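>>> Please work out how this folds:
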Amino acid sequence: MHELFEFPADGGGLRRAFANFPSGVVAVCAEIDGTPHGLAVSTFVPVSLDPPLVSFCVQNSSSTWPKLAAAGHLGLSLLGTDQQDAARSLGARNGDRFRGTELHRGTGEAIFIDGASAWIEGVPKAQVPAGDHAVVILRIHRIATRADVDPLVFHGSRFRRLRAEAS
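Have a look, this model is predicted:
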């Protein structure tokens, strides 16, 4: 018999439960008035193949999202296993979020982090209020992937690597 731990369905209990669900780490970035802006999200979901849509969630308290929301194009970089420092910097409230990070330009304001496992460029189509977050739906216009870069995974409140099972 496995031991079961019950927690209240409040923010702390939900945080503990969600820590049991692994997710990728995605940098959402754009250049606004010549300055790069970005944040890290771990709530990224493919939504539709036709039309091609993805979604991600941002906290209502984010001071970065209002700047990014004004961009015509956003660059999403699905971070790779060697990009833990970039994920930490993009998740910080202060400091240079792009310190030691090489960027490349996309269409319009979209910028991307070099070395990611995939890049998605798109246009924000909708923003839906959802409690203390907003769900952003993005229409994809361009996408690129790298088969040689494994994704960075966030699980149990820390970064991890995927390990393939022996075949």
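>>> Every contact and neighbour count from this point should use C-alpha atoms.
OK.
>>> show me what contacts Leu53?
The neighbours of Leu53, taking CA atoms under 8 Å, 6 or more residues apart in numbering as the test, are Pro46, Val47, Ile137, Leu138, Arg139, Ile140.
>>> Take these and keep only those in strands.
Pro46, Val47, Ile137, Leu138, Arg139, Ile140 (DSSP state E).
>>> now the residues you listed: which count as buried?
Buried members of the ones in strands among the contacts of Leu53, scored by 16 or more other CA atoms under 10 Å, are Ile137, Leu138, Arg139, Ile140.
>>> What strand or helix carries the nearest residue to the last one once chain neighbours are set aside?
Using CA to CA, 6 or more residues apart in numbering and skipping residues adjacent in sequence, the residue nearest Ile140 is Gly122, 4.3 Å away. Using DSSP states H and E, Gly122 falls within strand 118-130.
>>> let's see this one next to it:
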Amino acid sequence: MFATGVTIVTARAASGELIGLTANSFNSVSLEPPLVLWSLARAAGSLPALSTGSHYAINILAADQKELAERFAARREDRWAGVAWIEGAGGAPLLTGAAAVFECFNRSRYEEGDHVIFVGEVERCSHRAGAAPLLFHGGRFYTEHPL
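Prediction:
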């Protein structure tokens, strides 16, 4: 019963392979220093690359990026086919059109239960003015509506 925003966490593995996954377990931790967190299942195939890499990006999706959220949540051969992006800090891909992007240094990790909690130190951030966020609640996607 908790509505969340939707993110795609992106990174570049040591092999050069692009990594990307949809996550809604994103949260702010601290303003000074600027820290954010997100979590990933220990069984995820991308865990080794994300655990050892120096940087990743947290792309906050805009309402018009529902297809990207679904694409990066599904198991498929090439999630990156036709996806527009630019290179960010440490080689992490920054998704074109995201509502906001946090470029993070991979500061620390904590193993808790069946997940790993990643804490990233934000080195750079940007946002797309006027972009409505993509929201997720009860297994469905939504966008904002003022009350």
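>>> How close are the two chains, by TM-score?
After superposition, the two chains reach a TM-score of 0.93 (TM-score structural alignment, normalised by the length of the second structure), with 146 aligned residues with a CA RMSD of 1.2 Å.
>>> What segments of the second structure are strands?
Using DSSP E, strands in the second structure cover 4-5, 7-12, 18-23, 27-30, 35-41, 55-60, 85-87, 93-95, 100-112, 115-127, 134-137, 140-143.
>>> Packed most tightly, which of those would that be?
Each of these was assessed for mean neighbour count using mean count of other CA atoms under 10 Å. The highest is strand 55-60, with a mean of 29.
>>> ok, average deviation of that one from the first structure?
Following the fit onto the first structure, the mean deviation recorded for strand 55-60 of the second structure is 0.9 Å by mean CA distance after the TM-score superposition for the first structure.
>>> so that strand corresponds to what in the first structure?
Under TM-score structural alignment, strand 55-60 of the second structure corresponds to residues 73-78 of the first structure.
>>> Contacts for that stretch, please.
Contact with stretch 73-78 of the first structure is made by 24-30, 68, 106-113, 116-124, 151-152, as judged by CA under 8 Å, 6+ apart.
>>> Could you pull up the contacting residues of the residue nearest the centre of the first structure?
In the first structure, the C-alpha nearest the mean C-alpha coordinate belongs to Val26, at 2.4 Å (CA atoms, centre = their mean). Val26 of the first structure sits next to Ala40, Val41, Ser42, Phe44, Leu76, Ser77, Leu78, Leu79 when contact means CA under 8 Å, 6+ apart.
>>> What of Ala144 of the first structure?
Taking CA under 8 Å, 6+ apart as the definition, contacts of Ala144 of the first structure comprise Ala118, Trp119, Ile120.
>>> Over to Ala62 of the second structure?
Gly97, Ala98, Ala99, Ala131, Ala132, Pro133, Leu134.
>>> State the distance from it to Glu32 of the second structure.
26 Å (CA to CA, to the nearest Å).
>>> Likewise for Ser25 of the second structure?
As for Ser25 of the second structure, its distance to Glu32 of the second structure is 21 Å (criterion: CA to CA).
>>> Look at the two and report which has more neighbours.
With neighbours defined as other CA atoms under 10 Å, Ser25 of the second structure and Glu32 compare such that Ser25 has more, 14 against 7.
>>> you'd agree the more buried one is up against Ser39?
Yes: between Ser25 of the second structure and Ser39 there is a contact under CA atoms under 8 Å: 5.8 Å.
>>> Quick one: closest of the strands of the second structure to Glu70 of the second structure.
Of all the strands of the second structure, strand 18-23 sits nearest to Glu70 of the second structure, with 7.7 Å by CA to CA.
>>> contacts for the closest one?
Against strand 18-23 of the second structure from outside (CA under 8 Å, 6+ apart): 6-13, 38-40, 46, 49, 69-70, 72-73, 79-80, 92-93.
>>> Mean distance between that strand and the first structure after superposition?
With mean CA distance after the TM-score superposition for the first structure, strand 18-23 of the second structure averages 0.9 Å from its match.
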